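# Quick one, fold the following:
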Amino acid sequence: MSFPQFAFNNVKRNARAYFAYFLSSAFMVMIFFSFAVFVYHPDIEQLPMGPLKRAVLQISEGIIFVFAIFFVLYSIGMFLKFRQREFGLLLLLGATSSQINRLVFMENLLIGAGSIVTGIAGGLLLSKLFLLCGTRMMEIPELPFYWPAGAIWLTTVSFLLLFTGISLFTLFFIRKRNVAELLQGSHQPKKEPRASLFFTMTGAMLIAVGFLALYGGKLSPKLVLLAAATGIAGTYFFYSQLSVLVIRLLKRSRKALWRGTSLLWVSELAYKMKDNARILFLVTVVTSIASMSASFVLAVGETNRKEYENNPFAIEYYSFDERHTEQELAAINELLDREGVSYRSVKVENLYRRTVHGAVPSVEIIAASRFNPIAAAMNLPEAAPGSGEAILISGPAQPSHGHMASGDKITLDSGHTVSVTKVFEREALPFMSWASIVVVNDNSYRTIQGDAKSSVLFVYHVPEWNNGTPPRTDIPEAVIGAKLKERLQQNREPHGNSNSFSIRIWSYLSLKQATALFSFIGIFIAFLFSVSSASFLYFKLHTELAADSKMYHALSKIGLSASEMRTSATLQIGLLFFIPIVISTVQTLIVMRPVLGTMYVYSVYKPVLIVSAAFLGAQTVYFFLVRSRYLHRLRRMMV
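From the prediction side, this is the model:
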C-alpha cells in the first residue's frame, strides 16, 4: 500500500469525524462561489448602481473568505486533537515526524479538494435559483444564467491556497508534542474548574465600561469602538470566569443540587463551560455580529417604511435661495398640471431651535397659521394655542430621552419658554423628522423669531397618492416623480442654487434598494455564520464524545438509567447551544438602541427579536440533529 493510499484510507476510516467538517467546508465554498457568480455576472454593470453593487459583493466575498480561514483552522485543530493518540501510536511504531506531517498534509488536501469540487458543483446546480432569489430580494431585473468561468477560477484558486496554507500551518500542532503527550490525547486528568477573582472582576468591569460607553453620554465612533472592544473581552471573561463562578455558587445549594440528575449535569457543566469557553465565546461573537448586522438592516427598512406611510406630502421643496424658488415651483406645478394630478401646495415657515430640556433636544417651531392648512393632511386637529402655550408633535423618543406630557415646559436656547398643552406622538414625522414639531400662536412665533430668518418649505399634498397603494416603481406617483426629479436636476445650474427637494416615493425606494442589497448579503452571511457556529459546537462535542462515553458507561454500572443519561446529556448540550443565542440577543439589544438612535432609527425591539427568533429556530434544528447523533453514541455505551 502506497503512502497516498494510506492517507486516503485514513480519511475513509475517520469519515464519521470528518463528514461534518467536509460538509461545512463545502457549504462555505458554495456560498463563496455563489457570490462570485454575482460578482462576475456580465450584466451587473448595467444595473442601477451596478459598480456599487459589485463592490459590496466583493467586500462580502472577502468577509466570507476571512471567516473561512478561521473556520478551517479551528476545525482542523479540533480533529488533530481528536486523533492525537493515533499519531502517538504511529510514532511509537516507527513513523517519523516528517511522515506524520506528510500524512496530515495529504489528508487535509484530499478533504479540501473534495470540498472545493462538491461546493462548486452544488453552486452550479443552485446558481440559477441563487440568481433568481438575489434579484428578487434586491428588486433588480432578473439576471440570466451564464457559464461562470471567472467564478470557478477564483473559487478554486482561493480555496486551494487556503487549504494548502492551513495544512502547512497545522503541522505545528503535532511537531510540538512528544509521544507520551500524544498517547494520552484528551484523556489527561482535568483539574477542578476554578474562577480567578481578579479576572472575574476584570470581566465585570469590562462589561460595565462597555455599557457606560454606549449609554453614558453622546455617542461617538470612538465610544462605539471602545464598547466593542470591552464587550468582546468581557464576553470571553464571562465564559471563562463568571460562568464558572456562577456554577460554583449553584453547587453550594444542596436543595437544588441533590435532586434527580442535577448533581451530574451541574458538575459536568462546570468542566464543559471552562473547556468550551473559547468556542462559546467565538460562537457568541459570530452570532452577535450577524444579529446586529441583520437587525440594523431590518430596523432601517422598518423606519423607512414608517416614514413613507406617515408622510402625507408627496413632494417637499426646501427654499434657501429665493432667486430660483419661483422658477422651480412653476416647473413642479406645470408638470403636475400636465399629468392631470390634483394637488394642493402649502408654504410652511419654521424655526429650528435647540432646547435645554433633555426629553426634547431640538424642535421645529411653526406658527399656528402656517400649521393649520396642513393639519388635516397629517390627521391632526387644527391648533389654537394661547400666548406662551404650545402643541407638541413628537416622533419616537430616543433611548436616552424621555417623553413629554401636558403641563411640561420647553425652554429654548434663546431663553423663551412655552408650556405644552397637548402632545401628539407619531411613529414617524412627516418632515423635519430629526426634531419634534412645536406649534405656537403667531404672536409667540414672532417673539421667538426676533431677527432670525425662517426656513421656508413648500409641501405638496396629492390625495390620490395616499390611497394605501404599495410603493412600487410602476405606480403613477413613482413615474411622475421620476419625471419631476429628472426635470429639476436638468434645469439646475452647476453652481449657485442651494435649494433642495425631496420626492417621497423615490426617497423610500432608493433607501429600500440600498437596504435590499445588504439584506441579500446579510441573510446568506448570517446563514453561513449560523451553520458554522453549529459546526463549531458539533466538532467540540465530537472530540469530547469518547471521554463522555466512558463516564456514562461507568455511571450506568452503578445504576444510571438511559432516561437519566438522556436528561443529563440533553441539558448540557442544550445549554451549550442556546446560551450563546441568549447572550447575543442581550448584546444586540444593548448595542443597537443607542447606535440606531444616533441615526434617528428607533424601531429596535421588533427587528432584534425577529433576527434572534430566526437564529433560535436554526439553532434548535441543529440542536436536535446533534443531540440525536450524540445520544445514539452514548446509548451504545450504557450497560
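
# CA atoms for contacts and neighbours, from now on please.
OK.

# can you give me the helices for the stretch 251-400 of the chain?
For the stretch 251-400 of the chain, the helices defined by DSSP state H, counting those that start in this stretch cover 254-257, 262-275, 277-310, 322-338, 368-375.

# Give me the neighbour count for the closest residue to Gly122 other than its chain neighbours.
Nearest residue to Gly122, sequence neighbours excluded (Cα to Cα, 6 or more residues apart in numbering): Met30, at 6.4 Å. Met30 has 25 neighbouring residues, counting by other Cα atoms under 10 Å.

# So Met30 sits against Gly119, correct?
Yes - counting by Cα atoms under 8 Å, Met30 touches Gly119, with 4.3 Å between them.

# Distance of Val423 relative to Pro594?
Using Cα to Cα, to the nearest Å, we find Val423 at a distance of 24 Å from Pro594.

# Check His461 too.
For His461, the distance to Pro594 equals 34 Å [Cα to Cα].

# quick one on the thing from earlier: hang on, the residue nearest to Gly122 is in a helix, isn't it?
Yes - with DSSP: H, G, I helix; E, B strand; the rest coil as the criterion, Met30 is part of a helix.

# what's near enough to touch it?
Contact partners of Met30, counting by Cα atoms under 8 Å, 6 or more residues apart in numbering, are Gly119, Ile120, Gly122, Gly123.

# Following up with a second sequence; could you model it the same way so I can compare the two?
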Amino acid sequence: MSLLELTLRNVKRNFRLYSIYLFSMVAGVIVQYTFSSLMYNEDVLDALQNRDNFRVGSMIASVTVFLFIVFFILYANSFFMRQRKKEFGMYLLYGLTEKQVVRMIFWETLVICAVSLAAGVLLGGLFSKLFGMLLMSLMQYDQPVSLTFPVEAIASTAGLLLLLAIVISAQSWFMVNRLQLTELFHAKSKAEKPVRVSAFWAILAVLMIGVAFALIYSGKGSVVWQEYATPSLIVSSVGIVAGTYLFFRQFAGWLLRTIGRRKNYHEGNTVLWTSSLRFQIRGNTLNLSFITLFGAAIMMLMCFMTINYKVQFEAVGRNIPNDIAFQSLDTGTNRQVDDLIRSSEHGIRYHLTHEALTAEPLTSMDAAFDNPEYFTPEVLLVPEAAYNELVGIRGDDRKVELSGNEAVSLSQGSDFPETFAASETRSFAVKLGAGEEKEFFLTEKKDYAYLGWSTSPVESMIKKPAVLVVSDEAYSSLQGVANKKKFEIYGVKDAKNAEALSERAHAIVARTPGAYYSSFADVYSRQIEGSSLMLFSSGFLALVATFALASVIYFKQLREATDEKLQYAILRKMGVDNRQIKSVIRKQLLFVFLPPLALGIAYSWSIIKSYILESVSDIPELPGITWGIIGVYFLVYLLLYLSSANLYYKIVSRQS
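Predicted coordinates:
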C-alpha cells in the first residue's frame, strides 16, 4: 500500500476528526481570502477618496489577520496531531520511518489545503461582497460592490496555505521525533495532577482584582490618578494580570475543594462534575487567563473603535460646521464662487454674509482658548446677532445673550468648557486696529465653532479662527476703530459628497494667499473613511481573534472529552443515565466558559465606562452601543458553550 493510498484510507476512517480540522482550515481560508479580496476589489477602491490610506491600513490589518490565522490553524493542527499519536505509534511499529510518517502527513495536509482553498475561495467571495457592502455602508457611500475573485487575493491565500503546509509538516516532524514509541501509545494516559491550593492565595487573588477595580472605578479625575498616575497604572495592571492568573490557579481550585468538603457533596451529581475539574486546573490556567485578558482587550478595541466611529460623525460636524465658508474677497471672486456653487448638482440651501472685527490679544490666549496653538493668533470679534442667526439656521440650542462688555469665547474642541458666574468672570483684553485697547469679561468658554477649522482638499484641517462673540452694543461701539473681515457662509445640499465642488472652490479662493477657506467635504471623507476603515479592520480582527481564542477552549474540551470516554463508560455501567451525563457535562463546561467571559466583560466595561464613556457623555447612545458589542461577544461564547457541550456528549457517548 502506497503512502497516498494510506492517506486516503486514514481520511475515510477518521472522517469525524478530519472534518473538524477541515472546518478549521476552511474557516481560516475564508477569513484570509475575504480580507485580501477587499484590498483588490475595484468597486471598493473606486469609491474611496483616499486609496493610499486604505491600502496601508489594509496591509497592516492583513498582516495581523494572517498571524491570527496561523495561530488558529497551528493550534487546530496541534489538537489534530495529539489525537493521532496512537495511530502514529502503530505506523512506526509496523516499520514506517519518521520521514515516511511526516511525508504522509504532508500529503494529507496538501489534500486538506486544496479542498480548503477551493471551498474557502468560493465562500470567501460571497463574504467579500457582503463585507464590502458593509464597508460602503459604514462610509455612507452608495457604491455597489460586485462579486469578484481577484487573482492577487487567490494567489496570496494559496501562498498562505502552502506556507502552512510546510510549517505543519515541520511541526508534525518535531512532534513525531521528539517522543519515544511507548509515549506515542500512552500519550493519552498521562493524567494531570491537581494543583495544591490555599485559602491565602485564593483570597489574595480576589483582593488583587478588587484593588484593580477600585482604582479603575475611581476615575481619571480622582486624586490617585491625578497625583499618582504611574503607580496606579502599575498596581491596576498587576492586579488584573496576576489576579486573573491566581484566580484560575488558586481561587478556582480552592472553590472546588470547598465544594468537595460540604456535607452534601455526594448528593446529586456534584461529585461527578467537580472531580475532573480539579485535575484540569493546571492545564487550563494559562489558557483561561490568556482568554480572559485577550477577550477583554478585544471588547475594549471594538468598543473604542465603534465609539470613535460614532464620535467622528459628531466631531466633523462640530469641527467644520459650515458646508462651505470663505473669507469675502473682491466682488468678482465672490461671484465666481457663488456661480460655481449654484451651477453645481449640490445647489444652495442658504447663503449668509457676516462680518467680524479683527483684534490682537493682549491677554494670554490660554485664558479664553484651550490648546491655543491650534488657533490663529488673530482674534475675530463677532456680534451676538450674527452668531445667533447662524446658530438658529443650524438648529442648535447654543444661542447667547450678552450685554455691555460681556463676551463668550468659542474654544472649539475644549475638553473642559466653562460657564463663569457673575463674580467669577474672566478678563480678556484685545488691541484694535487704531491702537485702542478693549477689555471684555468672559461669561462662558464654549465648546462650539462659528467658522470652524480652515481646510484644504490636500491638507485637511489647518488652523481654527479664534472667535469672541461680543454684545451687539460693544460691537457697534468698536466698528470705527477696528479693521473688518467679511465671510461668505454657504449651506449646500449633500455636503458630504461635495469633494469635487470644494476642490474647485478652494482653487479660486486660494489665489488670494492667506484667505480663510473651510469646507465640510474636505474633512468628511478623510475622517469618516479613516474611522470606518479602523472600525471595519478592528471588527474583522476581533472576529478572527475571538474565533481563535474560542478554539483554544473548544479544542481543549474536545481533547479532554476524548480522554474521558472511559470514565463516562464506567459511569454508564454504574447506572448513570444520559440525562445526568448531559447535566454533568454542562456544569463542567460552564465552570470553564463562564469565568473568563464574566471577568473579561467586567474588565472591559469598567475601563470603557471610566475612561472613554465619561469623556463622551454628551452622546447618550454610546453606552447602549457598548453593551450591544459586549452582548455580541457574550452570544458568541454562549453558542460556543452549547456547541462544545453537545459535541462533548457525542464524543463520550460514542462506542470505541
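
# looking at the helices of the stretch 251-400 of structure 1, which is buried most?
The highest average neighbour count among the helices of the stretch 251-400 of structure 1, using mean count of other Cα atoms under 10 Å, belongs to helix 277-310 at a mean of 21.

# Which one of the helices of the stretch 251-400 of structure 1 lies nearest to Trp153 of structure 1?
Checking the helices of the stretch 251-400 of structure 1 against Trp153 of structure 1 by Cα to Cα gives helix 277-310 as the closest, at 28.5 Å.

# Can you provide the mean distance from that closest one to its aligned counterpart in structure 2?
For helix 277-310 of structure 1, the mean deviation from structure 2 after alignment is 3.5 Å (mean Cα distance after the TM-score superposition for structure 1).

# That helix vs helix 262-275, what angle?
Calculated by axes from the mean of the first three to the mean of the last three Cα atoms, to 10 degrees, helix 277-310 of structure 1 forms an angle of 80 degrees with helix 262-275.

# list the helices and strands helix 277-310 of structure 1 packs on?
When contacts are defined as 3 or more Cα pairs under 8 Å, 6 or more residues apart in numbering; DSSP states H and E, helix 277-310 of structure 1 packs onto helix 221-237, helix 504-557, helix 562-597, helix 605-635.

# ok, now how distant is the residue nearest to Leu147 of structure 2 when sequence neighbours are not counted from Phe35 of structure 2?
With Cα to Cα, 6+ apart as the criterion, Leu147 of structure 2 has its nearest non-adjacent residue at 5.6 Å, and that residue is Lys129. Applying Cα to Cα, the value for Lys129 of structure 2 to Phe35 of structure 2 is 10 Å.

# Looking only at neighbour counts, state which of these two leads.
Taking neighbours as other Cα under 10 Å, Lys129 of structure 2 and Phe35 compare with Phe35 leading, 25 against 21.

# so that one touches Thr64, yeah?
No - counting by Cα under 8 Å, Phe35 of structure 2 stays clear of Thr64, with 11.1 Å between them.

# so who does the residue lying closest to Thr270 of structure 2 once chain neighbours are set aside touch?
Sequence neighbours aside, Val584 is the residue nearest to Thr270 of structure 2 in space, at 7.8 Å (criterion: Cα to Cα, 6+ apart). Val584 of structure 2 makes contacts with Asn269, Thr270, Leu272, Trp273, as judged by Cα under 8 Å, 6+ apart.

# Now the two most distant members of the residues you listed.
Pairwise distances across the contacts of Val584 of structure 2 (Cα to Cα) peak at 6.7 Å, for the pair Asn269 and Trp273.

# Now do the contacts for the counterpart of Glu268 of structure 1 in structure 2.
Matched by TM-score structural alignment, Glu268 of structure 1 corresponds to Ser276 in structure 2. Applying Cα under 8 Å, 6+ apart, we find Ser276 of structure 2 in contact with no residue.

# separation between Ser276 of structure 2 and Arg51 of structure 2?
In terms of Cα to Cα, Ser276 of structure 2 sits 55 Å off from Arg51 of structure 2.

# Can you convert the helices and strands packed on helix 277-310 of structure 1 into JSON lines and add a column each for distance to Pro373 of structure 1?
JSON lines is the format used below for those (distance: least, Cα to Cα, whole Å):
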{"stretch": "helix 221-237", "distance to Pro373 of structure 1": "42"}
{"stretch": "helix 504-557", "distance to Pro373 of structure 1": "20"}
{"stretch": "helix 562-597", "distance to Pro373 of structure 1": "31"}
{"stretch": "helix 605-635", "distance to Pro373 of structure 1": "35"}
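
# Since that was my last question, I'll sign off now.
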